[in-house]
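**Q** A predicted structure for the sequence below; I have some questions about it.
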Amino acid sequence: MSAFAGFGIFLVVLLGLFVLRTPVGVALGMVAVAGVAAFVSPGALSQLASLSFSISSSFIIVVVPLFIFMGEILAATRIGGDLFRATELWMRRIPGALAVGTIWACAIFGSVCGSSPVTATTIGSMAIPQMLKRGYDKSLALGATAAGGTLGILIPPSIPMIVYGVITDTSIGHLFIAGIFPGILLATLLSATAVFTAVRRPEMAPPITERPTWPQRWKALGAIIPVLCLSFMVIGAIYTGLATPTEAGAIGAAGALLIAWVTSQLSRAIIMRSLDRTIRTTAMFLLLLTGGFFSSFMLSRLGIPQATSDALLSLPVPPWAIMVIINLVLLVLGMFMDPGSIIVIVIPIFLKAVQNLGYDPVWFGIIVTIQSEIAAITPPVGFNLFVLKSVTPGANMRIIARGSIIFVVPMLVCIAILTAFPDIVMFLPRLLLGIK
């Protein structure tokens, strides 16, 4: 059986299990175990057991519950509201100020939270009612929040970056640092889209006539200083080499508890709820990661990554054109698969071709993360869309999707810019960590 025929069978069976609502991690594991037994050899199944133990006992995995816990604790406090208040006060004179403030509040919160849905929910719970109260079009209010929420996985820390790093054996610290400039660039492009919409159609974002005083601005800014300090501590510890990503996660979790305690927002109920959500999310993460490694093992033994690389490299087109093809594939898959599934199933197949084209795995990790952001806001399975529908009374999926889809354009523009100028991604890792 050819490699691509085996891959075709793998995809058909996997999609069938998805249709039956089988959890992604379970479906990946089932198909991989059956595939190894049928197409490789029954004796190779013992290697899957060793692989499973190796993954679950890896020290780097400890970073996942730590960053999740940090984000959950902060999401339970008033930090989200303080961030939105500060950003919208400082940007009050800009057209579409509330939408722009929402995007930058998401960007700042994303620096202490590695989850896109948590970021969108935390900031959206404060921002969306305020935008609707001020007469903003519902699609713009929901779209800006959904798109801004995706910054939670591009600006470090980032759970998808951790998944990518573990799956591809890429330094998570390098990925975190590489995500900073692209995160700022994307936040700027999303903000420009909101401003353009407000200028082109003022009725969608009525201007705010009240002008805040400077004391109000400084007071609002002072309320978010703790979260900014926590962000600098976590990322700074990685930059300077004082801490590994795992150790930085411990600093972040402790810092989040301290902020909640100092601001008198820490309670036993908040701790227990945050621990419960952390345990559930970590369990799903480990199951997905294990299933992903199983499928990667099977596909590697079938020679699919090498066959894919050979097929792509044989195309009579320049490297950037091949990257366009890969991005189009990721874009289409993102409409029907969640970001985690894309990373663990598809990325190991494309990675070898990307490296043979001369692109750095760290750079590709950032591109994949932006594609994961697009997947989070594109119907029919965009997770941020469903999250906002559940937390916004009266919102329907059509309105949310219509508002979100316009923000896919700046995300694609960001990918194009980073492809044309990869040094935007690699500058900080090279400067601070000395990588080539």
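**A** Everything's here; your move. Numbering: from 1, shown residues only.
**Q** okay, CA-based contacts and neighbour counts for the rest of this
**A** Noted.
**Q** for the residue at minimal distance from the centre of the chain, what are its contacts?
**A** Central residue of the chain (C-alpha atoms, centre = their mean): Ile153, 2.7 Å from the mean position. For Ile153, the contacting residues are 110, 113-116, 159-161, 369, 373, by C-alpha atoms under 8 Å, 6 or more residues apart in numbering.
**Q** what about versus this one:
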Amino acid sequence: MDELLIGGILIVVLFAFLASGLWVALSLVMVAIAGLILLGNDNFGLIYATSTWGAVSDWSLAALPLFIWMGEILFRTRLSNDLFEGLAPWLNRVPGRLLHVNILSCGMFAAVSGSSAATAATIGKMTLPELKRQGYDDQMAIATLAGSGTLGLLIPPSIILIVYGVAAEVSIGRLFIAGAIPGLMLVFMFMGYTVYWAMRNKNKVPHDDVSYSWSEKISALAKLIPIGMLVMFVLGSIYGGLTTPTEAAAFGVVGALILALTSRTLNTDSFYKSLMGAVKTSCMIIFILAGAAFLTVAMGFIGLPRMLAENIALLQLSPYMLIFCLTILFVILGCFLDGISVVVLTTSVVLPMVIQAGIDPLWFGIYIVLVVEMSQITPPVGFNLFVIQSITGKDMLFIAKAALPFFCLLLLAVFLVVVFPGIVTWLPTTMTKN
């Protein structure tokens, strides 16, 4: 049977399974089996066993459950309250005031959780009630949380960067380094827009005549020291070449447990819940990786990646045109799948085209995460939108509309890294030379 015909049938089968509510991992497995059957290959049991074992036994994946567990532990400590109380006095005179707490808190928590959903949930539960109590505009409070909650995908250590690194065989350490500058760029873009909005809508930002002395500000800043030390320790050890990402993740778990103990929020119940939360999330991701590995091998038997790469080469698309087409593809997929599923599902098919076009796989990893960040606040299946809806009880359309400016900012960030790829590649290249 013709490869193109098989590919068309498999796309229909995949979306049929996803629309039916079947797990993403099982959908991938079923599509792979269907493809092999159409090809006349009935050894799918043996192929599944060998392909999935190779995919999930990679040592680099050991960092995944450890970073997830670190985030789960910190999710159950006083970290969120300390972030709010530590940042608030310093933002009192900045236009937008406490709205910036959402952005900076998400940025700092993203650096230790690695998860977009965990970042949005943790910070949202703490900041939204306080912002509402003080009279801040509901729509802007939700918007800053929805946008900056996506930072959990990009600011290292990022779970999705680990998944991409394993799938694309790119150094996870270099991906972490490459994500630092784009992550900081997004933080400044979000804060800049918030300042602009606050100056245009002064009536929607409550006035506060409270002034803080320098001693009070320094005292508040001290509450950020524990989380700051943990971030510097985990990321500094990776950037400095002292540890691998897996070793840094193990040290991060130890540091998170120490923080939880010193804050007196670690008990048998919170420890058990953090451990089970990490196990459930890790198993879900590993299951998706196993299904995607099986699908990748099946696609190899059918010849779809080779055919697509050859057809793209024949079209002679410029790298910019290819990136434009892929951006549309990833945003559409993000409307139906979570970010990790998008990365795992598309990497094996898309990467040959990207390499054929002369695009650096390291740069492409950061690009794809930025686009997936956009999909996190794109209805109907933007994960951050669901998280915020569960916290606020607001209508999904209200939340999606509120998040639209930050979606546009993420789109601008994608444009900037495409036009100026050095934003991504400069730091890892410089550190590698040193």
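**A** Received, thanks. What you see is a predicted model, and the numbers here were worked out from it, not measured in a lab.
**Q** quick check: TM-score for this pair?
**A** For this chain pair, the superposition-based TM-score is 0.96 by TM-score structural alignment, normalised by the length of structure 2; 434 aligned residues with a C-alpha RMSD of 1.7 Å.
**Q** of the contacts of Ile153 of structure 1, which stay in contact in structure 2?
**A** Retained in structure 2: 110, 114-116, 159-161, 369, 373, out of these (criterion both residues aligned by TM-score structural alignment, their matches' C-alpha atoms under 8 Å).
**Q** ok, the residue nearest to Phe383 of structure 2 when sequence neighbours are not counted to Trp59 of structure 2 distance?
**A** Nearest in space to Phe383 of structure 2, with sequence neighbours left out and distances taken as C-alpha to C-alpha, 6 or more residues apart in numbering, is Gln376 at 5.2 Å. Applying C-alpha to C-alpha, to the nearest Å, the value for Gln376 of structure 2 to Trp59 of structure 2 is 28 Å.
**Q** so which of those two has more stuff around it?
**A** Between Gln376 of structure 2 and Trp59, Gln376 has the larger neighbour count (other C-alpha atoms under 10 Å), namely 29 against 10.
**Q** which residues sit against the one helix or strand Phe350 of structure 1 maps to?
**A** Per DSSP states H and E, Phe350 of structure 1 falls inside helix 347-356. Here helix 347-356 of structure 1 makes contact (C-alpha under 8 Å, 6+ apart) with 167-168, 296, 304-306, 308-310, 312-313, 323, 326, 360-361, 364.
**Q** what's the mean gap between the helix or strand harbouring Asp82 of structure 1 and the aligned bit of structure 2?
**A** Using DSSP H and E, Asp82 of structure 1 sits within helix 79-90. Taking mean C-alpha distance after the TM-score superposition for structure 1, the mean distance separating helix 79-90 of structure 1 from the aligned residues in structure 2 is 1.9 Å.
**Q** in stretch 330-341 of structure 2, what counts as buried?
**A** Within stretch 330-341 of structure 2, the residues scored as buried using 16 or more other C-alpha atoms under 10 Å are 330-331, 333-341.
**Q** ditto for stretch 74-92 of structure 1
**A** By 16+ other C-alpha under 10 Å, the buried positions in stretch 74-92 of structure 1 come out as 74-92.
**Q** in the stretch 51-200 of structure 1, which spans are helices?
**A** Remark: helices assigned in the stretch 51-200 of structure 1 by DSSP state H, counting those that start in this stretch are 63-75, 79-90, 97-110, 116-133, 138-149, 159-168, 172-178, 180-200.
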